[in-house]
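**Student:** Quick one: sequence plus predicted model below, questions after.
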Amino acid sequence: MDYKPKSPDEVRRNMSAIRSTGGKTEVALRSILHRCGLRFRKNYTKLPGRPDIVFTRARVAVFIDGDYWHGRVLRERGPEALEQRMKTANSTYWITKFTKRVERDDHVTATLQEDGWTVVRLWESEVRAELENAARRIERAVRRATGSA
């Protein structure tokens, strides 16, 4: 089977359908956290990286990273594994893009930690599979940061 690249309009349509905030997983997690009595801000633009959930008083920033867009394969199995998974004519472009995004995520985490924030990074697939565990992990971080653990 021959690879036929998508037209720019097709790519634009696909990309515009991908949500950056408010996905089902994120909403479900926020709902549990709210039921636990935790109050937070969503998509807090005053911090680097715009965390998905922020507990300002506790100084806890939560990122729910999409497995694909935030390079889980690259992080866990390295660039060779990512290269094998890329079935596109411009795989070099995409590998570079994912590598830069992983580096940016690491930089954001380090910057926040240097400023005294606790950073919790979760893979979206893990949150989806174990929603309660993810909520407990976040709750523990918030309680520990506020001294109420």
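**Tutor:** Sure, I can see it. Numbers count the residues shown, from 1 in each chain.
**Student:** From now on I want contacts and neighbour counts done on CA atoms only, so please keep to that.
**Tutor:** Noted.
**Student:** gap between the residue nearest in space to the middle of the chain and residue 9?
**Tutor:** Taking C-alpha atoms, centre = their mean, the centroid of the chain lies closest to residue 65, which sits 1.6 Å from it. Taking C-alpha to C-alpha, to the nearest Å as the measure, residue 65 and residue 9 are separated by 27 Å.
**Student:** for residue 132, same thing?
**Tutor:** Residue 132 is 40 Å from residue 9, where distance means C-alpha to C-alpha.
**Student:** okay, the two: which has more neighbours?
**Tutor:** More crowded of residue 132 and residue 9, by other C-alpha atoms under 10 Å: residue 132, with 15 against 9.
**Student:** tell me the contacts of that one?
**Tutor:** residue 32 (C-alpha atoms under 8 Å, 6 or more residues apart in numbering).
**Student:** in which helix or strand would I find it?
**Tutor:** helix 131-146 (DSSP states H and E).
**Student:** That helix: which residues count as buried?
**Tutor:** For helix 131-146, the neighbour count (16 or more other C-alpha atoms under 10 Å) marks 131, 134, 135, 138, 139, 141, 142, 145 as buried.
**Student:** need the next SSE after the top helix by length along the chain, C-terminal direction.
**Tutor:** Counting by DSSP state H, the longest helix found in the chain is helix 91-114. Going down the chain from helix 91-114, the next helix or strand is strand 118-123, by DSSP H and E.
**Student:** residues of the next helix or strand after that following strand that come out buried?
**Tutor:** Next helix or strand after strand 118-123 toward the C-terminus (DSSP H and E): helix 124-129. Residues of helix 124-129 classed as buried: 124, 126, 127 (neighbour count, 16+ other C-alpha under 10 Å).
**Student:** one more structure, for comparison:
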Amino acid sequence: MADVHDQITRSRNMAAIRGSHTKPELLIRKLLHAAGFRFRLHVRDLPGKPDLVFPKYSAVIFVNGCFWHHHDCHLFKWPATREAFWREKIGRNVENDRKASERLREAGWRVATVWECALKGRTRLAPAMVGERLGTWLRSDNPTLSLRGE
């Protein structure tokens, strides 16, 4: 009976994890909107359903959690339990990210990824710097950007 209870508890905990409108995403939206950029949110027609879409600039931004997308920073650590499950799940996320970015680029979109460590933790950047770097990238013709903590 304890196994069933543990599974239910894990399911509830997983269900509580937000996939959109997260604090990091809201911060990026606020910074870019204040800088005069206008965007669409979570466009389902695009591969990977990017967090922010800028049709005027042919650009999309993904705001990725370092744990869920296996970023090589201090915020990522493999869980100590159910190792095979987590390696498979996170590995699938990484592969889906790669495929979505590739398909977006093939369709003519420019792709930026803002990693959670750029916004929180000991390596975080100043919010103004994050907004400035994203604004500069949006106005440029650079095809990709990966913004991480320092």
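**Tutor:** Thanks, I have it. All values reported here derive from a predicted model rather than from experimental measurement.
**Student:** Please state their TM-score.
**Tutor:** Overlay of the two chains. TM-score (TM-score structural alignment, normalised by the length of the first structure): 0.79; 134 aligned residues with a C-alpha RMSD of 2.3 Å.
**Student:** so how far is residue 37 of the first structure from the residue nearest to the centre of the first structure?
**Tutor:** 24 Å.
**Student:** Next: residue 126 of the first structure.
**Tutor:** Taken as C-alpha to C-alpha, the span from residue 126 of the first structure to residue 37 of the first structure is 23 Å.
**Student:** aligned partner of residue 140 of the second structure in the first structure?
**Tutor:** By TM-score structural alignment, residue 140 of the second structure lines up with residue 144 in the first structure.
**Student:** What distance do you get for its match to residue 11 of the first structure?
**Tutor:** With C-alpha to C-alpha as the criterion, residue 144 of the first structure and residue 11 of the first structure are 44 Å apart.
**Student:** again, but for residue 88 of the first structure
**Tutor:** Per C-alpha to C-alpha, residue 88 of the first structure is found 13 Å from residue 11 of the first structure.
**Student:** before we move on, what about residue 60 of the first structure?
**Tutor:** 36 Å.
**Student:** Looking at these two, which one has more neighbours?
**Tutor:** Higher neighbour count among residue 60 of the first structure and residue 11: residue 60, with 26 against 11, using other C-alpha under 10 Å.
**Student:** how about the nearest residue to that one, chain neighbours excluded?
**Tutor:** residue 118 (4.7 Å; C-alpha to C-alpha, 6 or more residues apart in numbering).
**Student:** now residue 77 of the second structure
**Tutor:** The nearest residue in space to residue 77 of the second structure (C-alpha to C-alpha, 6+ apart) is residue 67, at 7.1 Å.
**Student:** Tally up the residues packed near the one you found, please.
**Tutor:** Neighbours of residue 67 of the second structure (other C-alpha under 10 Å): 18.
**Student:** what residue of the first structure matches up with it?
**Tutor:** Residue 67 of the second structure maps onto residue 68 in the first structure, by TM-score structural alignment.
**Student:** for residue 96 of the second structure, same thing?
**Tutor:** Checking with TM-score structural alignment, residue 96 of the second structure has residue 104 as its match.
**Student:** how many neighbours does its match have?
**Tutor:** Neighbour number of residue 104 of the first structure under other C-alpha under 10 Å is 14.
**Student:** any idea how far residue 76 of the first structure is from it?
**Tutor:** With distances taken as C-alpha to C-alpha, residue 104 of the first structure is found 17 Å from residue 76 of the first structure.
**Student:** Name the nearest residue to residue 53 of the second structure, ignoring sequence neighbours.
**Tutor:** residue 60 (4.5 Å).
**Student:** Would you double-check that that neighbour falls in a strand?
**Tutor:** Yes. Under DSSP: H, G, I helix; E, B strand; the rest coil, residue 60 of the second structure falls within a strand.
**Student:** circling back to that earlier point, hang on, the residue nearest to residue 60 of the first structure packs against residue 141?
**Tutor:** Yes. Residue 118 of the first structure lies in contact with residue 141 (C-alpha atoms under 8 Å); the separation is 7.5 Å.
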